[in-house]
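Enquirer: Output the structure for:
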Amino acid sequence: MHVKVLSWNIQWGRGAEGRVDLDRIASETRRIADADVICLQEVSAGYPDLPGCDGSDQFAALAARFPDYHAIAGAATDVAGPSMLRRLFGNMILSRYPVLRIGRQLLPWPSSPGVPSMQRIALEATLDTPLGPIRVTSTHLEYYSLEQRLAQVQRLRELHKEAVGHMRSTVSLQQVSAPFMAAPRAAAAILAGDFNFTPDSQEFSEMTALFDGGIPPYVDAWGRAHPGAAHVPTLGVHDKQQWPGPPFTTDFIFVSEDLAGLVDDVRVDSATTASDHQPVLLTLRQTT
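Expert: Below is the predicted model of the structure:
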C-alpha cells in the first residue's frame, strides 16, 4: 500500500508560454501520478488583472475537474472586488481520503516597509489514510521578505508542536460535546508547498531544527529518499522570461520524523511547462 502526495505551485494555471489553462493543469497532474492527495498553491478567484487570467473562480473550477476528490480551499488573500465579489488567492488540498478535520491558519505578516508582500496561509487537513491519520498542510511562504518568511517558518513549527500537543492531551472527547468534541488533529504530518527558500538557507535549517519535549521534527523528504543528492530544481526550469537565471529549488515536502521511515520516493517532474514551478511527488509506503 502506498500513499502518493503531489505538491505544485500552479501559478493560477499560467504556463511557461504565458497561457492560463486549468485543463492542462488537471491533465498534467494525472499524467505525473495517480495521486491520493494534491496540494496546490497560487489558486485565484476574482483576479482578472493577473497575467492571462480571466478572473474566474479557480477553486471551484479545480474542484470540478477532480470530482472524485474532497476539495478544500484556503484563501490567504480575501479582499473586496467589484460588484460585491471577493478577490481570493491561496491554496487548495484535494484528497481521495476522508477529511477528518480542516484548519485554515493565517501566517504572520509583520510589516516590512518598502517590500511588496501578501497574506499567506497554512491550509491544514487531517486525512484518514491507510497509514493512519495524517495532517497534510499546503502552504506558500513570502517571496520578498526574509523577516516575514522567518516568522512564517516559526509559526509552521508552532502549529506542528500545537497539533502534537493536542494528540497527547489526556482530555477524553467523551466528556465534552458540541464543537468541543472535535475530530482528531493528527500528530503525523506532511508539510508541502512553495517555501520561497533554498536548501542552503537559514529558513530551511530552522524548519528542520529539533524541538524540545520529544516533538518529532520536520524532515526533508527529498533528503530521506536521496541521501547526499542535490535537490532537483523546481523553479525557472522552463520559464526564462520570469526566471532568466539558473533554475533553483524552492518547493519541498517535509514529513514529521515519525513518517520519515515510510518515505519510499520523492521525485520532481521536470518535463511539464504548465507552470513556472515543477511539481513534487512524495510516495509513502506501508510497512509490513
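Enquirer: going forward, measure contacts between C-alpha atoms and count neighbours the same way
Expert: Fine.
Enquirer: do you know how far residue 24 is from residue 62?
Expert: 11 Å (Cα to Cα, to the nearest Å).
Enquirer: ok, now residue 256?
Expert: Relative to residue 62, and taking Cα to Cα, residue 256 is found at 28 Å.
Enquirer: for comparison, sequence B:
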Amino acid sequence: MDLLTYNIQHGRGQDHVHDLSRIVDLIRPFDLIALQEVERHWERSGHADQVAEILSAMPTHYHIWGPTIDECKAVHQSSALPPSCGRRQFGNLLLSRYPILWARQHSLLGHQSALHLNLHRGLIEAVVELPNGPIRIYVVHLTYPLPIVAESHITQLLNIVRHSRVEGPPVSGKHGDESWFNEAHPLVPDEAILLGDFNFRPGDPPYELLVGCHHPRLGRVIDKDTGLIDAWVTAGNAEDGADKGGNDATFHPNGVGNLGYRVDYCFLSNTISHLVESCEVISDCMYSDHFPLYVRLKNI
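Expert: Model (predicted):
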C-alpha cells in the first residue's frame, strides 16, 4: 500500500506558477494521500476551487475535506464573483482509494500572535476500510509561531489519538429514531497512521513528545501501548540526516541546493511498525515549497 503526504502550498511550485494538474498527475497512483495547504476561492490562486478540481481529476478516490480557515470574502470582491466564491477556505484534504467509513474534524486551541503569521490549525481523523480491516488515518498540519503553542498542539494531538477509542465512533448508543443507525459504525481501530506537515525537526521537543525521549544507549524509548514510530527511521534512514546534508529534507527554506529540514512525517502506531517497507522523499518534485514524502507499507 502506497501512502503520500504532501504540503502543496496551494499549488504554487518553485517556478512560482500555480498548476494543480501536475500535482494531480503525481498523486493519482497512490492509495492514501494526505494533502496540506489546499484552498478554495483565494485570490492568489485565481479564486479556484482546488478541492473540486482535484476530486474531478481523481473520481475513483474517496475524500474528506477539512478546512481550518473559513472566511467570508470582502463585499467588494464577493459581489463581483459567483455566490459559490463568497467564502475562502484553506486546509487539509484526505484522498483514499478505499472507503472512508467515517470521519471527524478536530480543532486545535492556539494563541494569537502579534508579530508573526499564525494560522488556526486542525486535523482530520478518518477510519478507512482497508482490504484487511479498518485503520485510523490522521491528516495534520501544525505551525509553531510561539514555543508554548508547540507543546500545546502536540499534547492536544496525542490526547485526540489516545482518546479516540474511548470516544468511539461518531454515533453510538441507542435511540428511538433508528435512522441514526442506518449506517454501520465500526469500533475505533487500535492502529493509527499520522500523515502531514508537522513543522518541527527530529530532536526538537515536539518530535520527542511523539516518538519518545532519546536514550544514549537504548535509542528512542517508546510507550508499548500508545507510542508512535517515525516511518522514515523504521525504514532504515538516519533520524537526523537532513541536518547533516542528507537527502531526507522535505523543506528548504532558503531554496533547493541549501541545507533543508525534515518537517513532513508519517508516524505510525508502534504495533504496526513491521509493516513499513520503505520511506523516501521525492526530491525531484518542484511543484511546491515542500517535497512529497512517500511511504510503502505491506498490506494491512
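Enquirer: so residue 102 of structure 1 is in which element?
Expert: strand 99-106 (DSSP states H and E).
Enquirer: Would you mark the buried spots in that strand?
Expert: By 16 or more other Cα atoms under 10 Å, the buried positions in strand 99-106 of structure 1 come out as 99, 100, 101, 102, 104, 105, 106.
Enquirer: ok, those residues vs residue 211 of structure 1, which is closest?
Expert: Nearest to residue 211 of structure 1 out of these is residue 105 (Cα to Cα; 20.7 Å).
Enquirer: What lines up with that closest one in structure 2?
Expert: Aligned by TM-score structural alignment, residue 105 of structure 1 pairs with residue 106 of structure 2.
Enquirer: gap between its match and residue 121 of structure 2?
Expert: Counting by Cα to Cα, the gap from residue 106 of structure 2 to residue 121 of structure 2 is 9 Å.
Enquirer: would you say residue 91 of structure 2 is within a strand?
Expert: Yes - the assignment for residue 91 of structure 2 by DSSP: H, G, I helix; E, B strand; the rest coil puts it in a strand.
Enquirer: Which strand or helix spans the closest residue to it other than its chain neighbours?
Expert: Computed as Cα to Cα, 6 or more residues apart in numbering, the closest residue to residue 91 of structure 2 that is not its neighbour in sequence is residue 67, at 4.1 Å. Using DSSP H and E, the element containing residue 67 of structure 2 is strand 62-72.
Enquirer: helix or strand for the residue mapped onto residue 279 of structure 2 from structure 1, which one?
Expert: In structure 1, residue 279 of structure 2 lines up with residue 266, judged by TM-score structural alignment. Using DSSP H and E, the element containing residue 266 of structure 1 is strand 263-268.
Enquirer: once aligned to structure 2, how far is that strand on average?
Expert: Its matched residues in structure 2 lie on average 1.0 Å from strand 263-268 of structure 1 after superposition (mean Cα distance after the TM-score superposition for structure 1).
Enquirer: Following element in sequence after that strand, please.
Expert: Following strand 263-268 of structure 1 toward the C-terminus (DSSP H and E): strand 280-285.
Enquirer: next one: that following strand to chain centre, how far?
Expert: 14 Å (Cα atoms, centre = their mean, to the nearest Å).
Enquirer: Where in structure 2 does it fall?
Expert: Counting by TM-score structural alignment, strand 280-285 of structure 1 corresponds to 293-298 in structure 2.
Enquirer: hmm, who's touching that stretch?
Expert: 1-6, 231, 250, 264-266, 275-282 (Cα atoms under 8 Å, 6 or more residues apart in numbering).
Enquirer: what are the ranges of the helices in the stretch 101-250 of structure 1?
Expert: Applying DSSP state H, counting those that start in this stretch to the stretch 101-250 of structure 1 gives helices spanning 146-168, 202-207, 221-225.
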